[in-house]
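Enquirer: How does the following fold in three dimensions:
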Amino acid sequence: MSTTIEDRLILLLKEDGEHHGYWQSLEEVTGISAQRWRKAFARRQRPTTDMFAAICKLYPRYAFWLATGITDAINGHVAPQTALTFPERLYAGSWATNSYFKQSLKLADKLYAEGNVDIEDEKQRMYAVERTQPLAHWIASPLLEKAYELSTSEEYKELQELWQQREQDRSELLPKSAATPTKQGETGGPPRTPILGYDNRTAHQSMFELFFRPEK
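Expert: This is a model prediction of the structure:
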């Protein structure tokens, strides 16, 4: 049994939760009370689906890890520094990737808002999102027309530009993650002297390596 999704939510909140005013700011951006966030953090209540949805939108780079417990770091799906990850070990994210995720979420919300979908109506939500296959081909909902309309917007152009930057970041990260560093440690320089707060067990690996590599 690995960690639970509740455990992972607490680890995520712990990354910023000790900052002054964090819980109040979390309430302001999610619409969920600071008291509920504190209770979930202290395990005094189980987090609800609206809390998970809100935290995934706020931290999209952590959403895959939060749901599954694993990362896909090369593609920007990382974990907070407060969590041990395995089988991948890479934490390095990308500004462009995270911005791409956030812009995608913004456009997805805009599709439903401008498509006049009543998000409180279950039937409308399902009708708007569902594709059907009455005969040989898939047919999308009427929102498809709005999707094409939004694809001509400046916001959509920005999304495509962010994707290009994300791919550039990814192409630069891949060689670093695949390379085998020298035994001297992450910098290739002289052996490190252990210092307070530094975990010497990782000294033989580069901070950009994707996988665990036992020291020989």
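
Enquirer: okay, CA-based contacts and neighbour counts for the rest of this
Expert: Fine.

Enquirer: give me every residue that touches Tyr22.
Expert: Remark: with contacts taken as Cα atoms under 8 Å, 6 or more residues apart in numbering, Tyr22 is in contact with Asp16.

Enquirer: any idea how far Arg61 is from it?
Expert: In this structure, Tyr22 and Arg61 are 19 Å apart, going by Cα to Cα, to the nearest Å.

Enquirer: Geometrically speaking, which residue is the centre of this protein?
Expert: For the chain, the residue lying nearest the average C-alpha position, counting by Cα atoms, centre = their mean, turns out to be Arg61 (1.7 Å).

Enquirer: Second input sequence below; structure requested for side-by-side comparison:
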Amino acid sequence: MSKITERLKHLIGHVTSEAKKFKELEAATEITSGTWRSWWNRSGSPSGEMIEAVSTAWPEYAFWLATGNDDPMHGHHAPGLNKHIRTRSAARDLFLAQQELGNWIAINKFGYNEFAETVKLDQNLDDENNRKVREFNKLRIKVEALESIRNEQEASLRKFEEEEFMKEFFGYTE
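Expert: Sure, this is the predicted structure:
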């Protein structure tokens, strides 16, 4: 699939049911079902908004969607095409948590620099800033925990896949 239109249609076919695909896309992307239906039937190029929305809803396919290449060892894969490599489910959870943190920072205009400064002044913060510090910290800790889980899953799967490869191609067994 060399064109982004073909890849997007393949992805949509993988993540939605045939009968309700446009309603499911609307629910997942907040782009109206009519817009999706119109694009699908016209077969023109998808809009940047469509690509961004699908990439946000299904981040494990975003790299493949944008480039046509996959990187399954790092949680980026083509939908349904890499059966021999195990899905990195922890990578998807991490991607979603990173998006959640990024969205929270954008909405609250609150980043690492602001966090570092407010932590120093903890006793002097008003209730709203204390709430923001707690929310930011909670999301940051969630991302760090999911990153740790993803790293553990990667190590385990890599070891398992290497052992399978050695058995399959070289008849090696421990």
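
Enquirer: care to give me the TM-score?
Expert: In this superposition the chains share a TM-score of 0.75, using TM-score structural alignment, normalised by the length of the second structure; 152 aligned residues with a Cα RMSD of 2.6 Å.

Enquirer: which outside residues touch the lengthiest helix in the first structure?
Expert: Scanning the first structure for the helix with the most residues, using DSSP state H, yields helix 154-178. The contact list for helix 154-178 of the first structure, computed with Cα under 8 Å, 6+ apart, reads 74-75, 94, 96-97, 99-100, 103-104, 107, 150-151, 208-210.

Enquirer: residues near the corresponding residue of the first structure for Lys159 of the second structure, how many?
Expert: Under the alignment (TM-score structural alignment), Lys159 of the second structure maps onto Pro175 of the first structure. The number of residues packed around Pro175 of the first structure, counting by other Cα atoms under 10 Å, is 12.

Enquirer: again with Ile149 of the second structure
Expert: Applying other Cα under 10 Å, we find 15 other residues in the vicinity of Ile149 of the second structure.

Enquirer: What does it correspond to in the first structure?
Expert: Alignment of Ile149 of the second structure against the first structure is given by TM-score structural alignment, with Gln165 as its counterpart.

Enquirer: Show me what Glu154 of the first structure aligns to in the second structure.
Expert: Looks like Glu154 of the first structure aligns to Lys138 there (TM-score structural alignment).

Enquirer: With Thr97 of the first structure instead?
Expert: Aligned partner of Thr97 of the first structure by TM-score structural alignment: Ala91.

Enquirer: pretty sure its match is in contact with Gly75, am I right?
Expert: Yes: A contact is recorded between Ala91 of the second structure and Gly75 when judged using Cα atoms under 8 Å, the distance being 5.2 Å.

Enquirer: I'd like the distance between Gln24 of the first structure and Asn98 of the first structure.
Expert: Taking Cα to Cα, one finds Gln24 of the first structure at 23 Å from Asn98 of the first structure.

Enquirer: Settle it for me: which of these two has more neighbours?
Expert: Using other Cα under 10 Å as the criterion, Gln24 of the first structure and Asn98 rank with Asn98 on top: 19 against 14.

Enquirer: Contact partners for the more buried one?
Expert: For Asn98 of the first structure, the set of contacting residues under the criterion of Cα under 8 Å, 6+ apart consists of 60-61, 76.

Enquirer: returning to that earlier point: of all the contacts of helix 154-178 of the first structure, which two lie farthest apart?
Expert: Checked with Cα to Cα, the contacts of helix 154-178 of the first structure reach their widest spread between Leu150 and Glu209, with 38.6 Å between them.

Enquirer: Looking at the two, which one has more neighbours?
Expert: Glu209 (23 against 18).

Enquirer: The second structure: which residue goes with the more buried one?
Expert: Applying TM-score structural alignment, one finds that Glu209 of the first structure falls in a gap with respect to the second structure.

Enquirer: Check Asp50 of the first structure too.
Expert: Counting by TM-score structural alignment, Asp50 of the first structure corresponds to Glu49 in the second structure.

Enquirer: Buried residues in stretch 85-98 of the first structure, which are they?
Expert: The neighbour-count criterion (16 or more other Cα atoms under 10 Å) identifies 85, 88-94, 96-98 as the buried residues of stretch 85-98 of the first structure.

Enquirer: ok so, going back, quickly list what's touching both of Ala91 and Gly75 of the second structure.
Expert: Common contacts of Ala91 of the second structure and Gly75, defined by Cα under 8 Å, 6+ apart, comprise Glu60.

Enquirer: still on that earlier bit, give me the element the match of Thr97 of the first structure is part of.
Expert: Counting by DSSP states H and E, the element that carries Ala91 of the second structure is helix 89-108.

Enquirer: helices and strands around the next helix or strand after that helix, which ones?
Expert: For helix 89-108 of the second structure, the succeeding helix or strand toward the C-terminus, using DSSP H and E, is helix 112-120. Applying 3 or more Cα pairs under 8 Å, 6 or more residues apart in numbering; DSSP states H and E, we find helix 112-120 of the second structure packed against helix 127-170.

Enquirer: what's near enough to touch Ala63 of the first structure?
Expert: 55-57, 77.

Enquirer: Among those, which are located in helices?
Expert: Going by DSSP H, the helices hold 55-57 from the contacts of Ala63 of the first structure.

Enquirer: out of those residues, who's nearest Val129 of the first structure?
Expert: For these, the minimum distance to Val129 of the first structure (Cα to Cα) is 18.4 Å, reached by Lys57.
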